[in-house]
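Asks: Below is the sequence, then the predicted model.
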Amino acid sequence: MYAILAASPDRQIVLRTLDPSGLRNGPDTTTDRSGLPGLVAEFEASHHPRWVWRTAADWYPDLLASGVPLRRCHDLMLCATLLTHSAYAGVFATSFADVEGLASQPGSLPSAAPAQGQGSLFEEPSAQGPSADELEAELAAQLAAVAASAHPGKLRLLCAADSAGALVAAEMQAAGIPWDAQTHEALLADQLGPRPRGFERPARLEDKANELRARLGAPSLNPDSPQELMRALHRAGIEARTTRAWELREFTHPAIPPLLEYKKMARLFAANGWGWLDAWVRDGRFRPEYVVAGVVTGRWASRGGGALQIPKQVRAAVRARPGHKLVVADASQLEPRVLAALARDDAMAAAARDADLYAGIAAAGFGGDRAKAKVALLGAIYGATTGESGRLMPQLARLYPRAVAFVEQAARDGERGLTVTTHLGRSSPAPSERWQRLQRSASAEEQRRADAAARDRGRFTRNFVVQGTAAEWAECWIAELRQQLRRLASRGLHAELVYFLHDEVMVHAEEEAAGACADAVQEAATAAKRLLFGDAPVQFPVSIAVVDSYDQAK
């Protein structure tokens, strides 16, 4: 059963029910905003519907704040976006697709923390959204597009996974990552010095800046200015083209060590310093906003506080509350294992049975040299096919011809301007009009540029199919884990999913529930593999640590 939630022009809330095929099966129910939590809770308990809305952000955060968690939903915006681009679905046109969202840069930070008590759904009416009729029509169009697609089962699963991700994202934001502000303050004081006043640099950071100025002979240098820093480096005979750390390490000048240390300390101060702590940690929790499928491959992004980049220097501040544990898990070497399953390469699948896939590949054909095996395989996935990766590629192709042929075909398709598609049906964007014009150019100079642009696109599509399918596996993993945690809660074992990063999850669990949560994480990984790849002989092992703080897991 589907249950549509929509706001009406007269400030009422409309609940409309549809049967599993999407046909209306009863009269609408209306309520005012104050009555919505009770209505939804009652309907959820009695019917377990799949809730339908334009986007989960319209309703779910406020329902969670009212103590009304939901089992499942159909997020029309997420599903419309993937159907619009999916080669499996053919031509699907809708105004619900978030085309602009995918085109924007993910992870940009707002200037201030989100307001406490997010949303005002139950106090004041928000801007008028789609009507129940419009939502019903869009749902019907999406269900029809999936049913008529080349792979309806896969697209149906992908829509369900993205929609479940929308629920997880809202629940993780509501729960928040447990964060000990005192520990964070102590870490900053240890690494940067006492908390500075106003816009001053912390004492240790200023000391490092003075050391750098002395080494470069530039007493007035502002090391935070790339232009000033570059001029000072050149005057000192350091002919760096950029101030990136990897390039600076190539030089042996005595100014390089303090410069690298300064950059590391300055990054901590800017990204996770006292200003960050004041803005983003409230009541012992860090609550970023997660953006489901925020990048074109289906990976998540975030808005607020850099949630997808918790640096090592402050991980000790991510600390379980008294009587609780953190269950931290990550999928080992996820993308190479996904490639083995996608390509149905039995030889690579055999290597993937070990906990360390690279060691298995090294033993099979690289004389036991794990480093070479890793360079070769990652080069195949990411398109680094020159240098050491290129030299090792023939050996990798002899060992795993199906896997190498799979990514090579994706690269060739991209170079020709074709789209490629993940296992469940998320397709790469079509090439831009500028790219296509360049490919049609005739002059020798423009042809060289066209060839370079084609190779760049081939590297993108080569990785798109692997990274995108890995994102699908991970989303199924957290969706399954979410259901496992709900079942544990029914047994009195309470835990909450608080963090998700590509191939890593963190659960904040009551101490007596931690062991069961660890089992649930592994069972969810097994279920995700079965959902995507059936009985394919590829293992997806998960490393699990039950700890008091995040730094202890890494």
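Replies: In hand now; what should we look at? Note that this is a predicted model, so its numbers are computed, not measured. Numbering: from 1, shown residues only.
Asks: When you work out contacts or count neighbours from here on, use the C-alpha atoms and nothing else.
Replies: OK.
Asks: ok, and the closest non-adjacent residue to residue 464?
Replies: residue 297 (6.0 Å; C-alpha to C-alpha, 6 or more residues apart in numbering).
Asks: contacting residues around that neighbour?
Replies: Neighbouring residues of residue 297 by C-alpha atoms under 8 Å, 6 or more residues apart in numbering: 426, 428, 464-465, 467-468, 471.
Asks: Residue 287 too?
Replies: Per C-alpha under 8 Å, 6+ apart, neighbours of residue 287: 172-177, 280-281.
Asks: Structure two is appended below for comparative analysis:
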Amino acid sequence: MVNATTSETVADHTPADLAGWMAAFERDEHPRWVLPAVDELYPRLLQVDVRLARCHDLTLAEGLLLAHEGRHGSPRNPGAAWARLHGRAEPEDKPPPAKDAQPALFELDERFYSIDQLVEVYGDQQRRIRASAHPDRVTLLVASESAGALAAAEMSNHGLPWSEEVHLEMLESMLGPRPAPGARPAKLAALAERIAEAFGGRSLNPDSPPSVVKAFAKEGIDIPNTRAWVLKEVDHPAVEPLLEYKELARVWTAHGWSWLESWVHDGRFRPEWVVGGVVSGRWATRGGAALQLPKALRKSVRALPGWSLVVADAAQLEPRVLAALSEDRELAAFSTDVDLYAGLAEDSFDGDRGKAKIAMLSAMYGGTSGGAGPLLAVLRKRFPQAVGHVEQAAQAGEQGRMVRSRLGRTSPYPSERWRSLMERSDGTEEEMRKSRQAARDWGRFTRNFVVQASAADWALVLLVVLRRRLAALAPKAEIVFYQHDEFMVHCPADTADLVAGELLASAAEATGLVFGDTPVQFPLEIATVDSYADAK
């Protein structure tokens, strides 16, 4: 590992107590650590209560820079980066570690060999950042992604406070007592019987979509699949119990008794957060489905006695991001209200908030069906700068070009299959139709990418600013949950107001860092609660 200070000095230390040395150096020198991969090292440091304030993650930085250069998919590890510099074979990235793997604190990684190689990779990354069109933005992106990795490891280490008792009560209330292995819970078994009766007593497996589709076909009803929105359009007595069965079965399989035993220990749920797990920069998780917690399960997220949960949501984040990106001052004027759509409705859609929302979502996602086209035309006429910004991004996608977020996160190029479709200038009418459709589909992706990825930029910067602020002013407070535009802090109850204030200050600081002197407002809706379920 390397420590980079303001003078870019390098030290190579291999003391017997490396963690202790790092703790002392962190306390005395306040460095920015240069680490091969935060997710491999930092969790082990946290186990011995060593915390780092700042770092540069070589693996995450390499992924961002490769994407910026149009090389998505190349190995991102420092060993591969060094090999590329010297024209050598590039080692692949390692798979994620097993959930319960217990490696040594600092085991050698066969992908790179010396601190000199790491220093060389770091220097090359700094050169590539300086050579980018907006080095200040890319610098902020790399720093935030790296600090986000520190926050992610800390969030897993803290864990989300979880009441196993409440969870078990919920499962029994929804599903009945825990079933024997291989059996359905009582309520699912009863619903399965009702479904079979609705089909005249014919045997079928409600967990098998082909079985359900076949059962409807025998009733003279053709359905393409068993998705809820498809079933709701069907008039048949099996639909009601089938929809209920699907909802309860999802709880049983995704968050049932086995999930509780696997993921909740000592009153904490500890998912593994994956920084930049989605191409737009949004986070993902490995195992535990932390980002898909059903509403009923939020009752289980409970603050410890004497503590509180401070939950913050960024209100209608993506329309505000569009206003800031496009520098459309007409649209920015509506950002002063928490409900931006209500203001748009009064201004341009005869007070109909639903129409205003459809128009804005159509602009950002490219939808034109269901009456969206005329509403989008109204929005385009009223806010040409904002709508023009996403339409320009859509055009870039249709032409197979990359687009970037505010800080420089970059969309991938379309696939080779897509390019082969675009090259057919004299194909059949059906081939030309497929070509045009593929172009429009990729244009919708890039249209939304510039907004969603820029929203991810802003949210990530808010998160890492909040982490820094809390470390200075409320060190006992724990960031325990982060999802797109939502943040949760677990803190002593007497510091909840301070934490709420730091959330608001972090949002303001993030706005200035990402968008500069913009008139766009990014309000947070904040709730201090004992249970996550009460925050919504």
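Replies: Yep, it's here. Everything numeric here is computed off the predicted structure, so don't read it as measured data.
Asks: circling back to that earlier point, which of the contacts of residue 297 of the first structure map to contacts in the second structure?
Replies: Retained in the second structure: 426, 428, 464, 467-468, 471, out of the contacts of residue 297 of the first structure (criterion both residues aligned by TM-score structural alignment, their matches' C-alpha atoms under 8 Å).
Asks: Taking the residues you listed together, which two end up most distant?
Replies: Across those, the longest distance by C-alpha to C-alpha is 13.7 Å; it joins 428 and 471.
Asks: Could you check how far the counterpart of residue 214 of the second structure in the first structure is from residue 368 of the first structure?
Replies: Using TM-score structural alignment, the partner of residue 214 of the second structure in the first structure is residue 231. Note on residue 231 of the first structure: its distance to residue 368 of the first structure, by C-alpha to C-alpha, to the nearest Å, is 47 Å.
Asks: quick one, what contacts the alignment partner in the first structure of residue 397 of the second structure?
Replies: Structural correspondence for residue 397 of the second structure with respect to the first structure (TM-score structural alignment): residue 414. Residues counted as contacts of residue 414 of the first structure (C-alpha under 8 Å, 6+ apart) are 420, 454, 457-462.
Asks: same thing with residue 326 of the first structure?
Replies: Neighbours of residue 326 of the first structure in contact, by C-alpha under 8 Å, 6+ apart: 319-320, 506-509, 514, 545-550.
Asks: Could you do residue 178 of the first structure as well?
Replies: Residue 178 of the first structure neighbours (C-alpha under 8 Å, 6+ apart): 284-286, 318-321, 508.
Asks: quick one on the thing from earlier: which SS class is the match of residue 397 of the second structure?
Replies: Following DSSP: H, G, I helix; E, B strand; the rest coil, we place residue 414 of the first structure in the helix state.
Asks: if we can go back for a sec, let's see if you can find the most crowded of the contacts of residue 287 of the first structure.
Replies: residue 177 (25 neighbours; other C-alpha atoms under 10 Å).
Asks: how close does the aligned partner of that one in the second structure sit to residue 146 of the second structure?
Replies: In the second structure, the residue matched to residue 177 of the first structure (TM-score structural alignment) is residue 160. Residue 160 of the second structure sits at a distance of 22 Å from residue 146 of the second structure (criterion: C-alpha to C-alpha).
Asks: Same question for residue 42 of the second structure.
Replies: In terms of C-alpha to C-alpha, residue 42 of the second structure sits 11 Å off from residue 146 of the second structure.
Asks: more crowded one of the two?
Replies: Legend: neighbour count by other C-alpha under 10 Å for residue 42 of the second structure and residue 146, higher for residue 146 (26 against 20).
Asks: quick one: contacts for the more buried one?
Replies: Per C-alpha under 8 Å, 6+ apart, neighbours of residue 146 of the second structure: 38, 54-57, 60-61.
Asks: One more: residue 28 of the second structure?
Replies: So residue 28 of the second structure contacts nothing (C-alpha under 8 Å, 6+ apart).
Asks: In the first structure, what residue corresponds to it?
Replies: Residue 28 of the second structure maps onto residue 46 in the first structure, by TM-score structural alignment.
Asks: ok, now residue 190 of the second structure?
Replies: By TM-score structural alignment, residue 190 of the second structure lines up with residue 207.
Asks: Next, the buried residues of the strand or helix carrying its match.
Replies: Residue 207 of the first structure is part of helix 203-216 when elements are defined by DSSP states H and E. Buried positions in helix 203-216 of the first structure, judged by neighbour count with 16 or more other C-alpha atoms under 10 Å: 203-206, 208-213, 215-216.
Asks: Relative to residue 530 of the first structure, which of the residues you listed is nearest.
Replies: So of those, ranked by how close each gets to residue 530 of the first structure (C-alpha to C-alpha), first place is residue 205, at 50.8 Å.
Asks: Check which element follows the lengthiest helix in the second structure along the chain.
Replies: Scanning the second structure for the longest helix, with DSSP state H as the assignment, gives helix 429-473. Per DSSP H and E, helix 429-473 of the second structure leads on to strand 478-483 as the next helix or strand towards the C-terminus.
Asks: how big's the offset between that next one and the first structure?
Replies: Taken against the first structure, strand 478-483 of the second structure registers an average deviation of 0.3 Å after superposition, with mean C-alpha distance after the TM-score superposition for the first structure.
Asks: ok, back up a step: next one: the match of residue 177 of the first structure from residue 359 of the second structure, what distance?
Replies: Residue 160 of the second structure is 37 Å from residue 359 of the second structure, by C-alpha to C-alpha.
Asks: what's the answer for residue 270 of the second structure, then?
Replies: Counting by C-alpha to C-alpha, the gap from residue 270 of the second structure to residue 359 of the second structure is 39 Å.
Asks: what does residue 124 of the second structure give?
Replies: Taken as C-alpha to C-alpha, the span from residue 124 of the second structure to residue 359 of the second structure is 45 Å.
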